[in-house]
Every structure is written in C-alpha cells, then in structure tokens.
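>>> only the shape, not the letters, is given here:
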C-alpha cells in the first residue's frame, strides 16, 4: 500500500513540474506573441488564466509537497516550493509586463525545483 501512495505522490510531483513548465511556456509565449504580433493579448493576458494556473499549482503542491514532507521529513522541498508559490502569487499583484513575467518565472523555477527535490530519493541513515 505504501508503494501505491508513493506512486501517486510521484505522479503529482511530475504533474506539478508539468504545470510549472506550462506556466513558463505561457509567460514566454505571451511576451513573444503580444510583442511580435500584437495578437492574442486579450486571451493570453486574461487574469483568469493566471488565477487558475496559480490555484492548480497550489493544489498540486499542497498535496504532493505536503505529503512528501510528512513522509520524508525534509524541509527543502517544502520551503523551495512555497517560496516559488509566493513569487507566483506576488506576480498576480503586478501589472502585466516584464516585472510580472520575471516574478512568475522565478516562482515557476522554484516550484519545479521543490517538486524535483521531493522526487529525489534521500539517503537513509543506517
């Protein structure tokens, strides 16, 4: 049964990394598309996309990172991911532009790093 829970947590961590990657892709694509073509700004810059993305990242991180922290008692994945989520939340308070993109990308990288740390096997003392 423990293997089943581990497998679920690992899938959630991988999903968290995928969501973070999609967020980063969205940020970069938005800057490129809006700057180069002037198209899609109304859709790509919609606040709902950012709120839904952050909510999804929060849910996945809460379950996967929280579950991992309870299981392996390591603070690094939790602290790293929560710092990233804080950056992502701060980006929502900024007007659209370079500052928002920078905060979001920093947050996405930290959340991904937290999930990677959560996936990484840890040395057992023995």
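Noted; the coordinates are in hand. The structure displayed is predicted, hence computed values, not measured ones.
>>> can we go C-alpha only for contacts and neighbour counts from here?
Will do.
>>> can you tell me which residues contact residue 61?
Applying CA atoms under 8 Å, 6 or more residues apart in numbering, we find residue 61 in contact with 13, 16, 81, 111, 115.
>>> element containing it, please.
Applying DSSP states H and E as the criterion places residue 61 in helix 47-72.
>>> not counting sequence-adjacent ones, nearest residue to residue 53?
residue 23 (7.2 Å; CA to CA, 6 or more residues apart in numbering).
>>> hold the first one in mind and look at this next one:
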C-alpha cells in the first residue's frame, strides 16, 4: 500500500492559516471582552487558548522541520523556532496581563518562519 505524502508547502499553508486564525481569535477575544464582557466568555476560556496554541505549535514544528530537511535552509526554522518559543512562553503566563501580547507576537514570528519556509521551497 502506498504511503500518504503531504507536500510541505501544503503544511506551511495550513500552519499559516492556523496562525492567522489564532491572531483573529486573540484580537476578536480582546475586542469582545472589551465591549461586552459576557459575549467573550466562550472565546476567553483558557482551554480554547491552550488547545489552539498547542495545535499551532505541533503543526509549526512539523512544517518547519520538514522544510529544513527538504530545502536545507536553516533561517526559516530558526525564525519559526523563536516564534514557537515565544508561544510556549505565553502558555506559562497567567490569563490576561501580557499573555495575549506574547501569544500574538509569537504567532506573528511563527507565521514569518512559515512564509520564509514556503519561499525557500520555491
């Protein structure tokens, strides 16, 4: 039976999309919590943040690792690893405070790593 292979560029696209959804989630939650505290209750649940961020970190690690093995460039992986580190650090912070800021910065850096990874594969 043949092995299912997914092109790395597709994983990068999915990971970039997930990063974008994460950013939208963070911004929407902050806006909703600011305007209507009760309306943002569901999106503000810690489990949503933890699961989404963990999934983004897993996909990011897979995509960047595969990209480095395929094209041999280290820069996309290094940039992405910095973003993953910031995201992991955000998971250790208490909800509220600086946690959303660190999450958004980490997601942005990771998205840049995915973009560099995608460009290096072309």
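Structure received. Given the structure is predicted, the values throughout are model-derived calculations rather than measurements.
>>> for the second structure, just list every one of the helices.
With helices called from DSSP state H, the second structure shows them at 8-35, 46-71, 75-92, 99-121.
>>> got the angle for the shortest one vs helix 99-121?
It refers to helix 75-92 of the second structure. 160 degrees (axes from the mean of the first three to the mean of the last three CA atoms, to 10 degrees).
>>> related to what we said a few turns ago, buried set for the helix holding residue 61 of the first structure?
Neighbour counts over helix 47-72 of the first structure (16 or more other CA atoms under 10 Å) mark 50, 53-54, 57-58, 60-61, 64-69 as buried.
>>> kindly reformat those as CSV containing distance to residue 123 of the first structure.
As requested, the buried residues of helix 47-72 of the first structure are exported to CSV (distance: CA to CA, whole Å):
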residue, distance to residue 123 of the first structure
50, 37
53, 33
54, 32
57, 28
58, 28
60, 25
61, 23
64, 20
65, 18
66, 19
67, 18
68, 15
69, 15
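>>> closest to residue 39 of the first structure out of the residues you listed?
residue 50 (18.3 Å; CA to CA).
>>> residues in contact with stretch 89-100 of the second structure: which ones?
The set of residues external to stretch 89-100 of the second structure that reach it, using CA under 8 Å, 6+ apart, is 26, 46, 50, 53, 102, 103.
>>> gap between the first one and residue 53 of the second structure?
Note on residue 26 of the second structure: its distance to residue 53 of the second structure, by CA to CA, to the nearest Å, is 11 Å.
>>> now do the shared contacts for the two.
When CA under 8 Å, 6+ apart defines a contact, no residue borders residue 26 of the second structure and residue 53 alike.
>>> rewinding a little: quick one: which of the contacts of residue 61 of the first structure has the most company?
Compared across the contacts of residue 61 of the first structure, residue 111 has the highest neighbour count, 33 neighbours, by other CA atoms under 10 Å.
>>> verify the contact between that residue and residue 79 for me.
No. Counting by CA atoms under 8 Å, residue 111 of the first structure stays clear of residue 79, with 9.5 Å between them.
>>> near residue 98 of the second structure, how many other residues are there?
11.
>>> I am finished for the moment; much appreciated.
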